[in-house]
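*Asks:* The sequence and its predicted three-dimensional model are supplied below.
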Amino acid sequence: MAQGRRARRVLAMGGVLALVAIAGSRAPAGDDPTHRASAVAPHDLARGRSAALYPYDGRRDMTGGDRARYPGAGVLWCRRSDGVPQKAAAAWLIGTASLVMLNAHNFRNRQLDTTRSVGDCYFQIGGRNYDFVADSLRLGVAANATRLHITDDWALLRLAQPADAPRQPVPEAAPDLSTGDLALPVTLVAPGGHQNYRGDSSLESCTVRRIDPPTEGGIRRARHDCNDGYGGSGSGLFDEAGRLVAMQSASLSMNSRHAFDIEFHYGSALLIEGELLDALRRAQREDGSRPAP
């Protein structure tokens, strides 16, 4: 319990929630400007260098083979106030040809105020764009919630028409991981890339270092040492067998290049378990019972 209270204090003190690693090439309107204090330095951009979260940056571009190994990897695009589309975050076609999983913070801020309309966004996968059903947004937050946390930072959306692309399978079971310190090798798959990385998408081998006790929705947070940047929200963490175990939500001190620290400088992902896994299975059953379009 003490560890859980400490994790909540970290969130409250720094506003550390997902909006640190919020979707998009720049932080959205309404985001706390203090979270942008350590953005990519101009001289780093000028020299073509990345500004990673940690001193070592092992990210590389995704290949066709990577996309075959991690199906369902797509991108959320949203229109700015002037109508120009911009890349927002990673998103996953999962379970069925019409179901998309992504972060709730793409549409709500920490206080659960609406920051984007579903109608202003679309899903891109396999070189094609797909509109969402505007009223299909399912948020992970409870009905009486007043804040958005790491462990309820998930959302599901339905596509207006099925996507003609491979999809990520819904996990057969929750990750068999013990709460506490560990060293789980994972691959962070970022189909939307990161602002602090040169490519349009990236992949990196890294490690989950701690699993926190369950909080909202019976879901646990995974603390990891994977590099992240704006636009990396919603990226998938896969184990060595290629199973999806978690979805990226936030990172501390974006682009600071500090050494990993389990208490003060780490990435946060929510495990695919609890209410999220239940919601994925339920949506898959619902799609299976619908007549073909």
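*Replies:* Cool, the structure landed.

*Asks:* from here on, contacts and neighbour counts on C-alpha atoms
*Replies:* Fine.

*Asks:* Counting neighbours, show which residues of the helix or strand harbouring residue 184 come out buried.
*Replies:* Using DSSP states H and E, residue 184 maps to strand 180-190. For strand 180-190, burial by neighbour count (16 or more other C-alpha atoms under 10 Å) applies to 185-190.

*Asks:* Please produce a markdown table containing these, extended by distance to residue 231.
*Replies:* Listed next are these as a markdown table, based on distance: C-alpha to C-alpha, whole Å:
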| residue | distance to residue 231 |
| --- | --- |
| 185 | 23 |
| 186 | 19 |
| 187 | 17 |
| 188 | 13 |
| 189 | 12 |
| 190 | 9 |
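
*Asks:* helix/strand/coil for residue 157?
*Replies:* strand (DSSP: H, G, I helix; E, B strand; the rest coil).

*Asks:* what's the closest of the buried residues of strand 180-190 to residue 23?
*Replies:* residue 190 (11.6 Å; C-alpha to C-alpha).

*Asks:* and the comparison structure, right after this:
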Amino acid sequence: MSDRMVFGLFGAYLLTLGAAGFEGPKAPIVDIALYPQDGRRLMTDADLARFPGAGVLMCYSDFGALERGAAAWLIGAHDLVVVNAHNFVDSKLVPTHPVTNCFFRIAGGDYYFDGDNVRFGAAVESKGLHITDDWALLRLLQPTPDNVKPQPIPDASNIITGPGMKVTMVAPAGHSNTRLPATIELCEIHRIDEPSEGHVRRARHDCNDGYGGSGSGLFSEDGRLIAMHSASLDMNLQRPFDIETHYGSAMLFEGDLAKAIRAAVETPR
């Protein structure tokens, strides 16, 4: 199944997720998982030390309320942040939320974005946002201090297509379907698809997710950031994982995404 076909399935959810990050669900849901088994636990200080780039995209809603939008990562440099593009555009790449209405929160500090220095994963000629180009790179107006360290530059080059692997999902912004403000979970990628948009592969996983969990990082057993979560189907229904109809979708850090990160790190603002 191509990414274009999959986005047709995920599109409604992405649109909902983009809005829910800023306005929140109408009736808050607590302690309901995407799958029957929920292994999420609270992130600790030790976890934050293991995953130093973990931060939160904070945004003002249309009503002026400040809310957690999604997970965000300080990546490779003290002024470079990666998030999902669907926080700012819809499935047809129409802007929905200004970058300058948001900021990056990490280690107790707030850092604002340079609205003129944003790169989206979708190609200029693209007519829509797909799972594997649902990323955005943003520059901070001021870099984080030396004690707030970025996540090392991700590298998924040794991840093979097809077979899955055990991973850890790190969700620094938490999910709306758990009381925990930031979560971590041991889970599994069941299949890695062939490359699609931007020479990036989609990973189908069984990590529990909830509104606000987009951008969560998937880490390999040796502690490397290898993928960024983008969307899930049928939220909160506690259905068993199904490789074709009920799975989480993440994009590997490779192809155009990995090249863009390396180029940004090697060419400081």
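*Replies:* Sure thing, it's come through. Bear in mind that the values here come from a model prediction, so they are computed numbers and not experimental data.

*Asks:* Give me the TM-score for this pair.
*Replies:* In this superposition the chains share a TM-score of 0.94, using TM-score structural alignment, normalised by the length of structure 2; 267 aligned residues with a C-alpha RMSD of 1.9 Å.

*Asks:* And the strand holding residue 184 of structure 1, what does it pack against?
*Replies:* On a contact count with 3 or more C-alpha pairs under 8 Å, 6 or more residues apart in numbering; DSSP states H and E, strand 180-190 of structure 1 meets strand 202-211, strand 236-238.

*Asks:* Stretch 244-251 of structure 2 maps to which residues in structure 1?
*Replies:* Aligning stretch 244-251 of structure 2 against structure 1 (TM-score structural alignment) gives residues 263-270.

*Asks:* Contacts made by the matching stretch with the rest, please.
*Replies:* Identification of contacts with stretch 263-270 of structure 1 by C-alpha atoms under 8 Å, 6 or more residues apart in numbering yields 150-151, 153, 219-228, 246-253, 258-260.

*Asks:* pretty sure residue 12 of structure 1 belongs to a strand, no?
*Replies:* No: applying three-state DSSP, one finds residue 12 of structure 1 to be helix, outside a strand.

*Asks:* Just tell me what it corresponds to in structure 2.
*Replies:* Superposed on structure 2 with TM-score structural alignment, residue 12 of structure 1 falls opposite residue 8.

*Asks:* how close does residue 213 of structure 1 get to residue 266 of structure 1?
*Replies:* The gap separating residue 213 of structure 1 from residue 266 of structure 1 is 16 Å, by C-alpha to C-alpha, to the nearest Å.

*Asks:* outside of stretch 254-269 of structure 2, which residues touch it?
*Replies:* By C-alpha under 8 Å, 6+ apart, the surrounding residues in contact with stretch 254-269 of structure 2 are 75-77, 80, 121, 133, 135, 137, 153-157, 198-201.

*Asks:* right, I mislabeled it, should have said stretch 107-126 of structure 1
*Replies:* For stretch 107-126 of structure 1, contacts defined as C-alpha under 8 Å, 6+ apart pick out 15, 17, 19, 28-31, 72-79, 91, 106, 129-132, 134-135, 137, 146-149, 163-165.

*Asks:* hmm, try it at 7 Å
*Replies:* 74-79, 129-132, 134, 146-148, 165 (C-alpha atoms under 7 Å, 6 or more residues apart in numbering).

*Asks:* go on, stretch 8-19 of structure 2?
*Replies:* For stretch 8-19 of structure 2, the surrounding residues in contact (C-alpha under 7 Å, 6+ apart) are 86-87, 90-91, 211-212, 231, 233.
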